[in-house]
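J.: Sequence plus the predicted model coming up.
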Amino acid sequence: MLATLERVKIITEAQSLAKMITQSEAAAEYRMYYYRLKNDIQTQRKIREFVRMKELYEDVQRFGRYHPDYKTINIRTREAKREMDLDENVARFRKAENALQDILDQVSILIGKSVSQHIKVPTGNPFFDSNSSCSGGCGSGGGCSCSA
């Protein structure tokens, strides 16, 4: 039988945990700043301009500095990125996104470590990954003498 009582209980607890996370203050801030990011005309203009410049930049990179517009496009791409990054809506959204990601990383590590100290939980965050066994890929659960 695939659906044992234990599995049903685990799934129910996971759903409860997911509901708590989605109802958290961090998730509410994330949704609010995402809405502001998507609905602000000036912010969207800056994002579109950066995406356009990024595409030009990638095209220029095929030829490197031998492309006639290499220097101009390189500078304009950096300026567009800086303008986008300094936009208040983008900055607040990234901050909210990082806060929510930190919660998800911490929950993932707690769950993984409660099962075994050798479970690898890739978080994408070097702070958390350094506490994870092997921090990246031997696949032996610490059997390779790495810093598990």
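T.: Right, received. Where do you want to start? Residues are numbered from 1 along each chain as shown.
J.: okay, CA-based contacts and neighbour counts for the rest of this
T.: Fine.
J.: Any idea which residue is closest to the centre of the protein?
T.: Gln101 (6.5 Å; CA atoms, centre = their mean).
J.: roughly how far apart are that one and Asp40?
T.: 24 Å (CA to CA, to the nearest Å).
J.: in stretch 32-43, what's buried?
T.: For stretch 32-43, the neighbour count (16 or more other CA atoms under 10 Å) marks 33-34, 36-37, 43 as buried.
J.: tell me how far that stretch is from the chain's mean position?
T.: 19 Å (CA atoms, centre = their mean, to the nearest Å).
J.: How about stretch 8-24?
T.: On CA atoms, centre = their mean, the centre of stretch 8-24 falls 21 Å from that of its chain.
J.: Show me which positions of that stretch end up buried.
T.: If you call a residue buried by 16+ other CA under 10 Å, then stretch 8-24 has these buried ones: Ile21.
J.: returning to that earlier point: now, the buried residues of stretch 32-43 that are in helices?
T.: 33-34, 36-37, 43 (DSSP state H).
J.: And here is the other one:
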Amino acid sequence: MLATIERLQIITEAEDLAKMILQSEAADEYRKSYNKLYKDAQTQEKIKEFIKMKDYYEDVQRFGRYHPDYKSINIRTRQAKREMDMDENVARFRKAENALQDILDHVSMIVGKSVSQHIKVPTGNPFFAENSSCSGGCGSGGGCSCSA
């Protein structure tokens, strides 16, 4: 692969775009919420408890409802997940993560559609799926029987 001036310009502009995204308010909020999430001892305890219960849950699922602890593990796993999800730091992090992901999805769509209207851009967000019967971003080349 030869390095042409055109390729170098594209790479430079892509790096500039990445820098702008990294300096954005959304990226700043993401970093702050990420740091808070991993530095708060109570939040980390909730996450660890959920992971532990999730492991138990996966173990119980091998036997299904015939496992003697099936019902209690199911309930305890859901409670641990609710505790974790209701934590202020987890909620703030998820909100910041989604905001940053939206920016990246928009940029991907703009770049992809500026190349060609037929480019499939995997966003995973049904908002971006235009005239398609799938939920967007299948990337299977029509294997999911979408109309894209």
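T.: Everything's here; your move. Predicted model, so just to flag it, every value in this text is computed and none were measured.
J.: Provide the TM-score value for the superposition.
T.: The TM-score (TM-score structural alignment, normalised by the length of structure 1) is 0.91; 143 aligned residues with a CA RMSD of 1.8 Å.
J.: of the ones in helices among the buried residues of stretch 32-43 of structure 1, closest to Cys134 of structure 1?
T.: Tyr34 (34.9 Å; CA to CA).
J.: Can you name the residues that contact Ala14 of structure 2?
T.: For Ala14 of structure 2, the contact set (CA atoms under 8 Å, 6 or more residues apart in numbering) is empty.
J.: from the chain's centre, how far out does the helix or strand hosting it sit?
T.: Ala14 of structure 2 is part of helix 5-22 when elements are defined by DSSP states H and E. Taking CA atoms, centre = their mean, one finds the center of helix 5-22 of structure 2 at 24 Å from the center of the full chain.
J.: Same question for the helix ranked longest in structure 1: list its buried residues.
T.: As assigned by DSSP H, the longest helix anywhere in structure 1 is helix 88-115. For helix 88-115 of structure 1, burial by neighbour count (16+ other CA under 10 Å) applies to 89-90, 92-94, 96-97, 99-102, 105, 108-109, 112-113.
J.: rewinding a little: mean per-residue distance, the helix holding Ala14 of structure 2 to structure 1?
T.: The superposed helix 5-22 of structure 2 is, by mean CA distance after the TM-score superposition for structure 1, a mean 0.2 Å from where its aligned residues fall in structure 1.
J.: what's the answer for stretch 49-58 of structure 2, then?
T.: Relative to structure 1, stretch 49-58 of structure 2 is 0.2 Å off (mean CA distance after the TM-score superposition for structure 1).
J.: neighbouring contacts of that stretch?
T.: Outside stretch 49-58 of structure 2, the residues touching it (CA under 8 Å, 6+ apart) are 70, 73-74, 76-77, 80-81, 84.
J.: Reformat the ones in helices among the buried residues of stretch 32-43 of structure 1 as TSV; add distance to Tyr66 of structure 1.
T.: Output for those, formatted as TSV (distance: CA to CA, whole Å):
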residue	distance to Tyr66 of structure 1
Tyr33	41
Tyr34	40
Arg36	41
Leu37	37
Thr43	33
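J.: if we can go back for a sec, between the buried residues of helix 88-115 of structure 1, which is closest to Gln61 of structure 1?
T.: Nearest to Gln61 of structure 1 among the buried residues of helix 88-115 of structure 1, with distances taken as CA to CA, is Val90, at 26.4 Å.
J.: ok, now which ones touch the closest one?
T.: Contacts of Val90 of structure 1 were listed using CA under 8 Å, 6+ apart, and they are 37, 43, 84.
J.: Look up the closest residue to the last one, ignoring the ones flanking it.
T.: Think Met84 of structure 1. Spatial nearest neighbour of Met84 of structure 1, chain neighbours left out: Lys46 (5.3 Å); criterion: CA to CA, 6 or more residues apart in numbering.
J.: In what element of secondary structure is the one you found found?
T.: helix 41-61.
J.: Would you tell me what the next helix or strand after that helix is?
T.: helix 70-85.
J.: chain center to that next one: distance?
T.: Using CA atoms, centre = their mean, the offset of helix 70-85 of structure 1 from its chain centre is 23 Å.
J.: Contact partners for Ile73 of structure 1?
T.: So Ile73 of structure 1 contacts 53, 56-57, 60 (CA under 8 Å, 6+ apart).
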